[in-house]
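Q: my questions are about this predicted structure, shown below with the sequence.
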Amino acid sequence: MIAGPVPVIIPAAGAGRRMKADIPKQYLEVSGKTILEHTINKLLSHPATGQIIVAVSDEDPYFEQLTVAQHPDVRRVSGGKERSDTVLNALSDLLERQSVDWVMVHDAARPCIRHEDISRLVDELSDEECGGILAVPVRDTMKRSDQTAHIKHTVERAMLWHALTPQLFQASVLHQALIEAKASGIAVTDESSALEWKGYHPRLITGHADNIKITQPEDLALATFYLSRNKEETC
């Protein structure tokens, strides 16, 4: 049983250059609020989550302008150069201030996360050695290319998954894995990959495909649709 509210780290120090916007993508507006506000509100309104630690660049002028930045359960910390640096900074800050057993990490640009998926993640990982992640099975035919974008071969999609967030891990285990991966120069693309490098086997918990990460301009319209459909889950 995972006891007590679980703190959530939101790495939000990136620029999101693929959006081709004048501001970081987490501050673009969807349905009257910024993407980051939707994400934070969705997490704050779930009973299993506790403090929200938002890691942003020290030069970020936008976060403090958000109403949610003044929420008593929202804390700003300094981000880093890479995502893994940002999460490590936030997790180190958290562990210095309080004793924490479990921690979630959730992408700033995933505002459409469903409450039911957060509940499933928490409920199903209570007996796991290190934790696990939300994910969805790959449905499309997968191709591997060469460096010139020509197909080399078709990849068997059985047992392939799209990794999502939140990802939920024992805080001390994740912290140590991130420290060692950084010291060894290991590329960490998500929190699970740091634990995989250490020899752990995080569990995959089936989520919903509408938990999209807003990356391209065309994702904004899709996020608007999903948020309007699930607006009862925001606070």
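A: Perfect, I can see it now.
Q: C-alpha from now on. contacts and neighbour counts both.
A: OK.
Q: where exactly do the helices run in the chain?
A: Counting by DSSP state H, one finds helices in the chain at the ranges 35-44, 83-97, 115-124, 171-183, 191-197, 219-229.
Q: minimum distance to Gly14: which of those has it?
A: helix 83-97 (7.7 Å; Cα to Cα).
Q: which stretch among the helices of the chain comes nearest Ala13?
A: helix 83-97 (7.1 Å).
Q: next, the angle from that closest one to helix 171-183.
A: 140 degrees (axes from the mean of the first three to the mean of the last three Cα atoms, to 10 degrees).
Q: comparison target below:
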Amino acid sequence: MTSRFFALIPCAGTGSRSGAPMPKQYRTVAGRELLHFTLAAFDACEELMQTLVVISPDDAHFDERRFAPLRFAVRRCGGASRQASVRNGLDALTEFGATDDDWALVHDAARPGITPALIRSLIATLAADEVGGIMALPVADTLKRVDLERGDRIARTESRNGLWQAQTPQMFRIGMLREAIARAERDGHDLTDEASAIEWLGHAPRLVQGSLRNFKVTYPEDFELVEAILAQRPSA
């Protein structure tokens, strides 16, 4: 049986660092809610069987009608952490026929600069991979290690050779990712993304070249930048 592709978008965060009066995924940018641009990119990819949005059980901002006619489903199974939301979302994907051998593309709701071309590039690169991988960018800036005892004083400069900045989507087999998250949780490992869970199992995920436009909206000043990016017509 040929493996299929499913998208999973954890969308249960509060976005407290963004300075917005609501979760940042619902803030209007370039005439649409930020989440709309994320969903539209996945909707344009016919390779995907289903896109599942995971929101908090008490989310009062989400209105499915505002995202019509985009193709997606929503489940109110978000957890207290991203990791919990992803775990619950993986379980919910079984409702749509997903099996352990199928692929899940986990993507941050607050990365609206994702494009269909980037998604297709990830799928094409990893579809035959034994582990899976993530979108990422080589680190371009000089990195400084802070002296924690002295606050904002530099302790030393770190080499950026071989360093990449993780992005999403992160694409792994559903069964492997579920097992990896469960193992990491049992071992008390603090997960920062899906790849770190897979690494915890001893695997080496592959890196696929991402894009600067696919950055994560986090701080108040990010909204102006992402609006300028989204106002331009992306490549298909």
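A: Yes, it's here. Remember, it's a predicted structure, so these values are computed and weren't measured experimentally.
Q: let me see the TM-score of these two.
A: The TM-score (TM-score structural alignment, normalised by the length of the first structure) is 0.92; 232 aligned residues with a Cα RMSD of 1.9 Å.
Q: still on that earlier bit, would you mind finding the most buried of the helices of the first structure?
A: helix 35-44 (a mean of 23; mean count of other Cα atoms under 10 Å).
Q: show residues contacting that one.
A: Outside helix 35-44 of the first structure, the residues that touch it by Cα atoms under 8 Å, 6 or more residues apart in numbering are 25-29, 49-52, 66, 68, 73, 108-113, 115, 233-235.
Q: quick one on the thing from earlier: and the helices of the first structure as a markdown table, adding distance to Ile205 of the first structure?
A: Converted to a markdown table, the helices of the first structure look like this (distance: least, Cα to Cα, whole Å):
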| stretch | distance to Ile205 of the first structure |
| --- | --- |
| helix 35-44 | 18 |
| helix 83-97 | 21 |
| helix 115-124 | 6 |
| helix 171-183 | 18 |
| helix 191-197 | 13 |
| helix 219-229 | 21 |
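Q: of all those, which lies closest to Val77 of the first structure?
A: Closest to Val77 of the first structure of the helices of the first structure, according to Cα to Cα: helix 83-97, at 6.2 Å.
Q: any idea how far the closest one is from the middle of the chain?
A: 14 Å (Cα atoms, centre = their mean, to the nearest Å).
Q: need the residues that contact that helix.
A: Helix 83-97 of the first structure is touched from outside by 9-11, 13-14, 53-56, 77-80, 100, 105, 171, 175, 178-179, 182, 188-191, with contacts defined as Cα under 8 Å, 6+ apart.
Q: in ChimeraX, how would I select just the buried ones from those?
A: Listed next is the ChimeraX selection for buried residues among the contacts of helix 83-97 of the first structure, using 16 or more other Cα atoms under 10 Å:
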select :9,10,11,13,14,53,54,55,56,77,78,79,80,100,105,171,175,178,182,188,190,191
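Q: out of the contacts of helix 83-97 of the first structure, list just those in strands.
A: 9-11, 53-56, 77-78, 105 (DSSP state E).
Q: which one of the residues you listed is nearest Pro217 of the first structure?
A: Pro11 (20.3 Å).
Q: name the nearest residue to the closest one, sequence neighbours excluded.
A: Ala55 (5.0 Å; Cα to Cα, 6 or more residues apart in numbering).
Q: residue in the second structure matching Asn211 of the first structure?
A: Counting by TM-score structural alignment, Asn211 of the first structure corresponds to Asn214 in the second structure.
Q: my guess is that match meets Pro112, correct?
A: Yes: Asn214 of the second structure lies in contact with Pro112 (Cα atoms under 8 Å); the separation is 6.9 Å.
Q: out of the two, which sits in the busier spot?
A: Pro112 (28 against 23; other Cα atoms under 10 Å).
Q: and the residue lying closest to the match of Asn211 of the first structure once chain neighbours are set aside, how close does it get to Leu122 of the second structure?
A: Nearest residue to Asn214 of the second structure in three dimensions, chain neighbours excluded: Gly113, at 4.5 Å (Cα to Cα, 6+ apart). Gly113 of the second structure sits 15 Å away from Leu122 of the second structure, taking Cα to Cα, to the nearest Å as the criterion.
Q: and what of Val146 of the second structure?
A: Where Leu122 of the second structure is concerned, Val146 of the second structure sits at a distance of 34 Å (Cα to Cα).
Q: my guess is Lys198 of the first structure contacts Leu178, does it?
A: No: using Cα under 8 Å, Lys198 of the first structure is not in contact with Leu178, being 9.6 Å away.
Q: not counting its neighbours along the chain, what's nearest the residue nearest the centre of the first structure?
A: Closest to where the C-alpha atoms of the first structure average out (Cα atoms, centre = their mean) is His106, at 2.2 Å. With sequence-adjacent residues excluded and distances taken as Cα to Cα, 6+ apart, His106 of the first structure is closest to Pro166, at 4.3 Å.
Q: now do Val74 of the second structure
A: Using Cα to Cα, 6+ apart, the closest residue to Val74 of the second structure is Val53 (4.7 Å).
Q: mind listing what the one you found touches?
A: With Cα under 8 Å, 6+ apart, Val53 of the second structure has these contacts: 8-11, 72-75.
Q: on that earlier part again, quick one: map the residue nearest to His106 of the first structure onto the second structure.
A: So Pro166 of the first structure corresponds to Pro169, using TM-score structural alignment.
Q: now do the contacts for its match.
A: Counting by Cα under 8 Å, 6+ apart, Pro169 of the second structure has contacts 105-108, 119, 122, 134-135.
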